[in-house]
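Student: sequence-free structure coming up:
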């Protein structure tokens, strides 16, 4: 059912940030939302699935409004309580959260096959939606290229710091993984895959070997080689942090490892 541009006009200034108190009050009345409440913002990198634009509250009581941020295309439509629009090709939603919180909002989008997408931390009022939208957009940037991930910013804070300062991320990658990046792609991928498996297995060489389908000595030798190439030790916490952050930069790069 087409609803015109009214809902986009109300949501846009809130999502852009800096709305005056009078505008916040007018938007709250027009949208039927409380000025204060538990809100999150979702930013999707692909078109929102039709099933996500629902009538009435979700099963957990959360309510969704899909709407345009300031400066995005203005056409708005959908079911009551929902407005479709795009922010530079991205879909933006305001969620009045139910008891299950933002985790349930993220899970719902995954169930619908949406993504990639970022979910902001919880904010306490409509006046804070602009900041929440920016944080949700940052969370989206931490999704691996080509993935369908739905991620919450609070689960990706180190990676969010990296994508927020791309010039430092590039420097970190070159400083930590520079010698590794000079290897032929197959050789480089093998070492990166081994490091990822070792990290995901909690630093257990045996479990990493089982996951990779090789002997534990093979894993051990690959990790020692990686330490030599990067001049960093996996047993030294600060140096391990360097390796983990560089791995995140590599993961978020459009280039394969």
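Tutor: That came through fine. If you're wondering where the values come from, they're calculated on a predicted model, not measured in any experiment.

Student: for the rest of this, base every contact and every neighbour count on C-alpha atoms.
Tutor: Noted.

Student: nearest residue to residue 21 in space, please, no chain neighbours.
Tutor: residue 127 (7.7 Å; CA to CA, 6 or more residues apart in numbering).

Student: one more to weigh against that first structure:
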């Protein structure tokens, strides 16, 4: 009987995560899983999974975790109570090195489907090869880019079209320089330290980038276009 009850609970949790519009689904799941129907929940989508078997309820730092394996993803539902969801990333890396995405807080079990879908989008903002676990709220502009792959491809082609014809090593150098400059708040000196080159080298590369793209990093609208195109390129370009 316990086994059948656990199996039913897992099936109901899967239905919630899929966002199925079934009558009284949240109420049945709350009863079966021993969770409040109304409350604050977070959903994380991780790749690859690890640690305890999927589907097992866990307790950590006063939070309850429910884990489900879905294809090449592991989905974790967290009953937050009054806790800040910002603490989740640090807890999740205990059994999964990442990458992973955390969706916005769901108000009740009925919101798990939307929270799971947005956690998937957050995961898409993690570049290949990284092991970070990020919250959607931290990546909203990038999430807009990756959630529209056709438009992202057009943005890359429009902004970086001339760069795509360069030698791959040359193109990668310009892209790394732009990325470092952005991460350093537009400071060529700090970017040079990160790239182990002279400040003037950074400035020369940025000027070359401006010439190739016909865009100026000093014009806000064109700078935004380049930032979004860089995100799209990093997340969609084939990896060597």
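Tutor: On my side now, so go ahead. This structure is a prediction, so every number in the text was calculated from the model and none was measured.

Student: TM-score them against each other, please.
Tutor: The TM-score (TM-score structural alignment, normalised by the length of structure 2) is 0.91; 237 aligned residues with a CA RMSD of 2.1 Å.

Student: returning to that earlier point: the residue nearest to residue 21 of structure 1 and residue 30 of structure 1, how far apart?
Tutor: Counting by CA to CA, to the nearest Å, the gap from residue 127 of structure 1 to residue 30 of structure 1 is 15 Å.

Student: neighbour-wise, which of the two wins?
Tutor: Neighbour totals were compared for residue 127 of structure 1 and residue 30, and residue 127 leads with 23 against 13 (other CA atoms under 10 Å).

Student: you'd agree the more buried one is up against residue 14?
Tutor: Yes: between residue 127 of structure 1 and residue 14 there is a contact under CA atoms under 8 Å: 6.5 Å.

Student: leaving out sequence neighbours, find the closest residue to residue 66 of structure 2.
Tutor: Nearest-residue entry for residue 66 of structure 2: residue 57, 4.6 Å, with adjacent residues in sequence omitted and distances by CA to CA, 6+ apart.

Student: quick one: the helices in the stretch 151-257 of structure 1?
Tutor: For the stretch 151-257 of structure 1, applying DSSP state H, counting those that start in this stretch gives helices covering 157-164, 166-181, 185-200, 205-212, 216-230, 237-252.

Student: now those as JSON lines including mean neighbour count?
Tutor: Formatted as JSON lines, the helices of the stretch 151-257 of structure 1 follow (neighbours: other CA atoms under 10 Å):
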{"stretch": "helix 157-164", "mean neighbour count": "18"}
{"stretch": "helix 166-181", "mean neighbour count": "16"}
{"stretch": "helix 185-200", "mean neighbour count": "16"}
{"stretch": "helix 205-212", "mean neighbour count": "18"}
{"stretch": "helix 216-230", "mean neighbour count": "17"}
{"stretch": "helix 237-252", "mean neighbour count": "18"}
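
Student: list the contacts for the counterpart of residue 42 of structure 2 in structure 1?
Tutor: In structure 1, the residue paired with residue 42 of structure 2 is residue 40, using TM-score structural alignment. For residue 40 of structure 1, the contacting residues are 94-97, 102, 119-123, 129, 132, by CA atoms under 8 Å, 6 or more residues apart in numbering.

Student: give the buried residues for the lengthiest strand in structure 1.
Tutor: Ranked by residue count and defined by DSSP state E, the top strand of structure 1 is strand 36-44. Applying a neighbour-count criterion of 16 or more other CA atoms under 10 Å, the buried positions in strand 36-44 of structure 1 are 38-44.

Student: what's stretch 222-236 of structure 2 aligned against in structure 1?
Tutor: Residue span in structure 1 matched to stretch 222-236 of structure 2, by TM-score structural alignment: 239-253.

Student: swap that for stretch 147-156 of structure 2, please
Tutor: Stretch 147-156 of structure 2 covers residues 164-173 of structure 1 once aligned (TM-score structural alignment).
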